[in-house]
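# Only the shape, not the letters, is given here:
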């Protein structure tokens, strides 16, 4: 299995680097705008007051004042999580079935390894990729954004949100793996993963905008560790357990479905 893990890490290093570059770009944009937002807090607030509430909800400006260090970070966290979650679910949808896409499945699945061993190696490599993405995001935020925030230490809160992001990424990864094992063709699995990601984001916006349908939070990873609530109340044990439960269920289904699936070479 160790050989499979290292093979997958090597095969995915280019893709991971591209996603990390996207995250760095997102964090850098936020860091570059922070000083402007703080210096022009009064005009920013008057502009926000004139915005429709749905716009403020979409951009994460509806709960905490965006001109404060914590409020600005919470606003940007939504965009960081979009990149991180997209990476996780796309990785899950591709890491198992990419051999079918590249027409190399016959070589891999005729090696002296069971399908279960191959899948396990791929999942371990995917988890390492997700962990690297989370650590990289945390370091980027610390080096570019937090370094500008004088007078208020929000490092513990950022670390807490990063932990929540990791568990949400794991759920997205498991959902991507499930789609990859459920559908016979790589393009279908990828399309369903992207559709789920888009619908999850829209549902998260609707839940926040409506305000009294929080019971639907379990349907979207964006709401499991919602940054404004995490920085106020910490990580919810309920959603932590739910994320672990659903991650385990989707991984279990991945094993069961893929062992019965026809491999298209």
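Perfect, thanks for sending it. Here the structure is a predicted model, which means the values were calculated and not measured. Numbering: from 1, shown residues only.
# switch to C-alpha atoms for all contacts and neighbour counts from now on
OK.
# tell me which element the spatially most central residue of the chain is part of?
Central residue of the chain (C-alpha atoms, centre = their mean): residue 85, 1.9 Å from the mean position. In the assignment (DSSP states H and E), residue 85 maps to helix 69-95.
# which residue ranges form the helices in the protein?
2-39, 41-50, 53-58, 69-95, 98-101, 105-109, 115-140, 155-182, 186-210, 227-233, 237-260 (DSSP state H).
# Show me the contact partners of the shortest one.
Taking C-alpha atoms under 8 Å, 6 or more residues apart in numbering as the criterion, the residues outside helix 98-101 that touch it are 105, 108, 185, 186, 263, 264, 265.
# Same question for stretch 40-53.
Outside of stretch 40-53, the residues within contact range by C-alpha under 8 Å, 6+ apart are 37, 56, 62, 67, 209.
# how about a cut-off of 10 Å?
Outside stretch 40-53, the residues that touch it by C-alpha atoms under 10 Å, 6 or more residues apart in numbering are 35-38, 55-56, 61-62, 65-68, 209.
# and if you look at stretch 24-36?
For stretch 24-36, the surrounding residues in contact (C-alpha under 10 Å, 6+ apart) are 18-23, 41, 44, 66-69, 72-73, 75-77, 79-80, 83, 136-149.
# Below is structure B, check it against A:
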């Protein structure tokens, strides 16, 4: 199992690096933008107040004042989450269905290991990659947003926000691997995962727009640890518990599907 885990880390290294480069580019660009526009942030925030609410929601400005260090950080988290969450969803697809796509299923699953052990090793490697991804987001956000803006008082918020990103990523990963267990092909699994993560965002935007139905946020993992609510109230114990339930249920169900699935002849 350890051998498969390490091999999986090596095989997914290139993909992870590509996504991390995107994160570095995004946060680096944001740092330059915030520094250049620092003196004009007050005017930008005042102008944003006149925008329709739906525009504010779509650009991560709902309830956020970009002329404050905390507001600028919250806005940046919204954009990094777009990359983080789609990467997490597709990590679930890539974990096992990759073997079907590239025709290596027969070789891998003929090894003297239980199929469940192989899949658990792949899950472990994927979660490790997600941890590295979240850690990189946290470090880059600190270096490129918090330090340039000069307000270290939001470091505590930054830490719990990063933990929230990681938990959400693992939830979406478990959804992705669950879908890949159900789907008959890599292409179908990829399509449904993209649509599912997009649907989560659409539901989140709709609930933010309505603003009076917070209890429905259980339907969309991308809202479990919303950066604004986490900044104000910390990580919700209810959503932490719900996330763990979804993660365990998604992974165990996926393993059951893959144990019954004909991978060698797909």
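Sure thing, it's come through. Bear in mind the structure is a predicted one, so any value in this text is a computation, not a measurement.
# hmm, back to that, so which of the contacts of helix 98-101 of structure 1 wins on neighbours?
residue 186 (22 neighbours; other C-alpha atoms under 10 Å).
# isn't that residue right next to residue 92, touching?
No: with contact defined as C-alpha atoms under 10 Å, residue 186 of structure 1 does not count as touching residue 92 (11.2 Å).
# Next, show the common contact partners of those two.
179, 180.
# if we can go back for a sec, export the helices of structure 1 to JSON lines and append columns for distance to residue 217 of structure 1.
Below are the helices of structure 1 laid out as JSON lines (distance: least, C-alpha to C-alpha, whole Å):
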{"stretch": "helix 2-39", "distance to residue 217 of structure 1": "25"}
{"stretch": "helix 41-50", "distance to residue 217 of structure 1": "26"}
{"stretch": "helix 53-58", "distance to residue 217 of structure 1": "16"}
{"stretch": "helix 69-95", "distance to residue 217 of structure 1": "16"}
{"stretch": "helix 98-101", "distance to residue 217 of structure 1": "32"}
{"stretch": "helix 105-109", "distance to residue 217 of structure 1": "38"}
{"stretch": "helix 115-140", "distance to residue 217 of structure 1": "22"}
{"stretch": "helix 155-182", "distance to residue 217 of structure 1": "12"}
{"stretch": "helix 186-210", "distance to residue 217 of structure 1": "7"}
{"stretch": "helix 227-233", "distance to residue 217 of structure 1": "13"}
{"stretch": "helix 237-260", "distance to residue 217 of structure 1": "9"}
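# what's the closest of these to residue 221 of structure 1?
Of all these, it is helix 155-182 that lies closest to residue 221 of structure 1, at 5.7 Å by C-alpha to C-alpha.
# who touches residue 159 of structure 2 in this structure?
Contact analysis of residue 159 of structure 2 by C-alpha under 10 Å, 6+ apart lists 135, 138, 139, 142, 165.
# Likewise for residue 120 of structure 2?
By C-alpha under 10 Å, 6+ apart, the contact set of residue 120 of structure 2 is 1, 4, 5, 126, 251, 252, 255.
# at 8 Å what do you get?
No contacts exist for residue 120 of structure 2 under C-alpha under 8 Å, 6+ apart.
# related to what we said a few turns ago, tell me which other helices or strands the helix holding residue 85 of structure 1 touches.
helix 2-39, helix 115-140, helix 155-182, helix 186-210, helix 227-233 (3 or more C-alpha pairs under 8 Å, 6 or more residues apart in numbering; DSSP states H and E).
# quick one, that helix and helix 186-210 angle?
Per axes from the mean of the first three to the mean of the last three C-alpha atoms, to 10 degrees, the angle that helix 69-95 of structure 1 makes with helix 186-210 is 160 degrees.
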